[in-house]
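A.B. asks: Below is the sequence, then the predicted model.
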Amino acid sequence: MMNASDPVPEPVPGGPRHVAIIMDGNGRWATQRGRPRLFGHHAGAKRVREIVESCPDFGVEYLTIFAFSTENWKRTQVEVAGLMSLFRRYISKETRSLSEFGVRVRFIGDRARLDKKLIKLMNELEAATAHNGRIHLTIALNYGGRDEVARATKRLARDVAEGRLDPDDVDEETLPRYLDTHVLPDPDLVIRTSGEARISNFLLWQSAYAEYEFIDTLWPDFSKAEFGRLCAAYGGRDRRFGAVKT
């Protein structure tokens, strides 16, 4: 593993500053190998480290990963319990290495439904890495885009009701200040692995002008090389944000 003091390689010209990834395909990866779905989730967790460590190579400062959605509670009790155990183990195991690599970790999503031990570990990891700034890793855990907007709207409405915000001042720049991601730039590139071509309730507001890449690779097979290729391809796109190029 590189250290935070190591020189940062030259970034991909015009590459994305913020990449968000829907890490899909762990279960299918395991099934193809005749193994239980949790085996695939463990393999996927190992892949996270490689991609995080490769971010400086491609000039990526912000990486947001979709770890567990508000809809994932519908999975079997065995799989959900296994995932929660995996999250606790991952945080406990990776805190030191993430900090040494210069990664600042944040969590987004509704923590209310998570168990107290996991919440405690999440808070401790955020605190332990708060001084870092080489890479900003955001982990979406019990996260859903619609749920996030609903929670943000409640906070905004409360501020209006209590006189802290004038309704006439509410515009499209106001709501983002209430979102879980209010301290982050919007994603430039959103990647979904596993061949599915949908966004699955991920960063709905923030990704309004993001570029998308839907790839067939299952998440445990997603490599640094493929990540670099997608970042390079982003650099070649003509991003006009609704304007006409003259």
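C.D. replies: All right, it came through fine. Remember, it's a predicted structure, so these values are computed and weren't measured experimentally.
A.B. asks: make it CA atoms for all contacts and neighbour counts henceforth
C.D. replies: Fine.
A.B. asks: Need the single longest helix in the chain, by residues.
C.D. replies: Assignment by DSSP state H gives helix 77-100 as the longest helix of the chain.
A.B. asks: Check which helices and strands the following helix or strand past that one is in contact with.
C.D. replies: Using DSSP states H and E, the helix or strand that directly follows helix 77-100 along the chain is strand 103-108. Using 3 or more Cα pairs under 8 Å, 6 or more residues apart in numbering; DSSP states H and E, the elements in contact with strand 103-108 are helix 116-128, strand 135-143.
A.B. asks: which residues touch the helix or strand harbouring Tyr212?
C.D. replies: Following DSSP H and E, the helix or strand that holds Tyr212 is strand 211-214. Residues outside strand 211-214 that contact it (Cα atoms under 8 Å, 6 or more residues apart in numbering) are Asp188, Leu189, Val190, Ile191, Arg192, Thr193, Ser194, Gly195, Glu196, Ala197, Leu230, Tyr234.
A.B. asks: Quick one: name whatever helix or strand follows that strand.
C.D. replies: helix 224-235.
A.B. asks: In TSV, list the helices and strands packed on strand 103-108 along with mean neighbour count and distance to Gln77.
C.D. replies: Putting the helices and strands packed on strand 103-108 into TSV (neighbours: other Cα atoms under 10 Å; distance: least, Cα to Cα, whole Å) gives the following:
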stretch	mean neighbour count	distance to Gln77
helix 116-128	16	17
strand 135-143	22	15
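A.B. asks: which one of these lies closest to Ile51?
C.D. replies: With Cα to Cα as the criterion, Ile51 lies closest to strand 135-143 of the helices and strands packed on strand 103-108, at 10.7 Å.
A.B. asks: Now do the closest one: distance to the chain's middle.
C.D. replies: Centre-to-centre, strand 135-143 and its host chain are 4 Å apart (Cα atoms, centre = their mean, to the nearest Å).
A.B. asks: Run the angle between it and strand 103-108 for me.
C.D. replies: Using axes from the mean of the first three to the mean of the last three Cα atoms, to 10 degrees, one finds that strand 135-143 and strand 103-108 are set 20 degrees apart in direction.
A.B. asks: Okay, one more to line up with it:
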Amino acid sequence: MDIKDTIDKTKLPEHVAIIMDGNGRWAKERGQLRVFGHRNGVAAVRDTVEGAVEIGIKYLTLYAFSTENWNRPKLEVSALMELLVNTINKETKTLMDNGVKLNAIGNLNQLPTKCFARLNEAMQKTANNTNCTLTLALSYSARWEITEAVRQLAKKVLSGEINPDDIDENQVARHLTTCDIPDPELMIRTSGEQRISNYLLWQLAYAELYFTDKMWPEFRRNDLFEALATYQNRERRFGLTSEQLVKK
């Protein structure tokens, strides 16, 4: 039986987040430069997005470039930015064909001007698509995001717009870059590494974590479906006991 046929489409996670890891190692194993892995990772992105639409995932967030990645060799960063521009140009049609809305989170002002412009063009062009929202985390780190939220709240307290006692989890969440999308229920990381790496720390509080040894350039929609099948076999208790869940 096809793994896709085992998935209950009525119990899908609304939001899946992915750390696309292993491009560099995959390239190195083949005697190539790291950028070779990043280029081959584009096919994985395309197939995963199409798979998400096919199965019915409404929100998909990909960790594309962290704030720490700016510290990589300049040649690799330049190649990554050029690849990002070219990929956005080429893949906008794929997004339109699949009804995918493009979104982006992170310190986007750090992106090169050309990259930022292409990103905005693609987001505007796909803004009315409703099948799935694809969010790219670019120049992103969760600590940066939470710090920015705290800064915004502090300014509102100083201006008298809000009272410190009014600040709760909902207030913090509304000041995060993901304020318009639900928290992920499933987070997938490729390449065998088992850590979150400063990714959506607030939003992943109750997410199920799924780790696979597949390198990102090898990841395809069937790997996404396998992660979804595993997710559906887990018991999500949110601090309750199994017995309490049965009673509910």
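C.D. replies: Arrived safely, thanks for sending. If you're wondering where the values come from, they're calculated on a predicted model, not measured in any experiment.
A.B. asks: TM value for the aligned chains?
C.D. replies: Put the two chains on top of each other and the TM-score (TM-score structural alignment, normalised by the length of structure 1) is 0.93; 237 aligned residues with a Cα RMSD of 1.2 Å.
A.B. asks: Where in structure 2 does the strand holding Tyr212 of structure 1 fall?
C.D. replies: When strand 211-214 of structure 1 is aligned against structure 2 using TM-score structural alignment, it corresponds to residues 208-211.
A.B. asks: Structure 2: which residue goes with Val190 of structure 1?
C.D. replies: Val190 of structure 1 maps onto Met187 in structure 2 when the alignment is built from TM-score structural alignment.
A.B. asks: correction: His136 of structure 1
C.D. replies: His136 of structure 1 maps onto Thr133 in structure 2 when the alignment is built from TM-score structural alignment.
A.B. asks: Same question for Gln77 of structure 1.
C.D. replies: Alignment note (TM-score structural alignment): Gln77 of structure 1 maps to Lys74 of structure 2.
A.B. asks: For that match, give its distance to Thr113 of structure 2.
C.D. replies: The gap separating Lys74 of structure 2 from Thr113 of structure 2 is 17 Å, by Cα to Cα, to the nearest Å.
A.B. asks: Same question for Gln171 of structure 2.
C.D. replies: From Gln171 of structure 2 over to Thr113 of structure 2 the distance is 32 Å, taken as Cα to Cα.
A.B. asks: three-state assignment of Pro182 of structure 2?
C.D. replies: Three states are possible here, and by DSSP: H, G, I helix; E, B strand; the rest coil the one that applies to Pro182 of structure 2 is coil.
A.B. asks: Not counting its neighbours along the chain, what's nearest it?
C.D. replies: When the adjacent residues along the chain are set aside, Pro182 of structure 2 lies closest to His15, with 6.8 Å between them (Cα to Cα, 6 or more residues apart in numbering).
A.B. asks: Tell me who's in contact with Ala127 of structure 2.
C.D. replies: Lys101, Leu102.
A.B. asks: Look up how far Ile19 of structure 2 lies from it.
C.D. replies: As defined by Cα to Cα, Ala127 of structure 2 lies at a distance of 24 Å from Ile19 of structure 2.
A.B. asks: again, but for Asn69 of structure 2
C.D. replies: When distances are taken as Cα to Cα, Asn69 of structure 2 and Ile19 of structure 2 turn out to be 13 Å apart.
A.B. asks: When these two are compared, which one has more neighbours?
C.D. replies: Ile19 (23 against 14; other Cα atoms under 10 Å).
A.B. asks: Would you check that my belief about the more buried one contacting Ser191 is correct?
C.D. replies: No: with the criterion set as Cα atoms under 8 Å, Ile19 of structure 2 and Ser191 do not qualify as a contacting pair; they are 9.4 Å apart.
A.B. asks: And Thr113 of structure 2? What does it align with in structure 1?
C.D. replies: Thr113 of structure 2 maps onto Lys116 in structure 1, by TM-score structural alignment.
A.B. asks: Excluding covalently adjacent residues, which one is nearest to the aligned residue in structure 1 for Asn89 of structure 2?
C.D. replies: With TM-score structural alignment defining the correspondence, Asn89 of structure 2 maps onto Ser92 in structure 1. Nearest residue to Ser92 of structure 1, sequence neighbours excluded (Cα to Cα, 6+ apart): Leu121, at 7.2 Å.
A.B. asks: helix, strand or coil for the closest residue in space to Val80 of structure 1 that isn't next to it in sequence?
C.D. replies: Nearest in space to Val80 of structure 1, with sequence neighbours left out and distances taken as Cα to Cα, 6+ apart, is Trp73 at 6.6 Å. Under the three-state scheme (three-state DSSP), the conformation of Trp73 of structure 1 reads as helix.
A.B. asks: State the distance from Trp73 of structure 1 to Arg113 of structure 1.
C.D. replies: Shown here: Trp73 of structure 1 relative to Arg113 of structure 1, a distance of 10 Å by Cα to Cα.
A.B. asks: More neighbours: which of those two?
C.D. replies: Per other Cα under 10 Å, whichever of Trp73 of structure 1 and Arg113 has more neighbours is Trp73, with 13 against 9.
A.B. asks: which one in structure 2 is aligned with Ala127 of structure 1?
C.D. replies: Alignment of Ala127 of structure 1 against structure 2 is given by TM-score structural alignment, with Gln124 as its counterpart.
A.B. asks: scratch that, Glu61 of structure 1 is what I was asking about
C.D. replies: Aligned against structure 2 by TM-score structural alignment, Glu61 of structure 1 finds its counterpart in Lys58.
A.B. asks: residues near that match, how many?
C.D. replies: With neighbours defined by other Cα under 10 Å, the count for Lys58 of structure 2 comes to 20.
A.B. asks: Who are the contact partners of the closest residue to it other than its chain neighbours?
C.D. replies: Of all residues not flanking Lys58 of structure 2 in the chain, Cys132 sits nearest, at 4.4 Å (Cα to Cα, 6+ apart). Cys132 of structure 2 is in contact with Ala52, Val53, Gly56, Ile57, Lys58, Tyr59, Leu60, Gly99, Val100, Lys101, counting by Cα under 8 Å, 6+ apart.
A.B. asks: Go ahead and confirm the second one touches Asn98.
C.D. replies: Meaning Val53 of structure 2. Yes: checked against Cα under 8 Å, the pair Val53 of structure 2 and Asn98 is within contact range at 7.0 Å.
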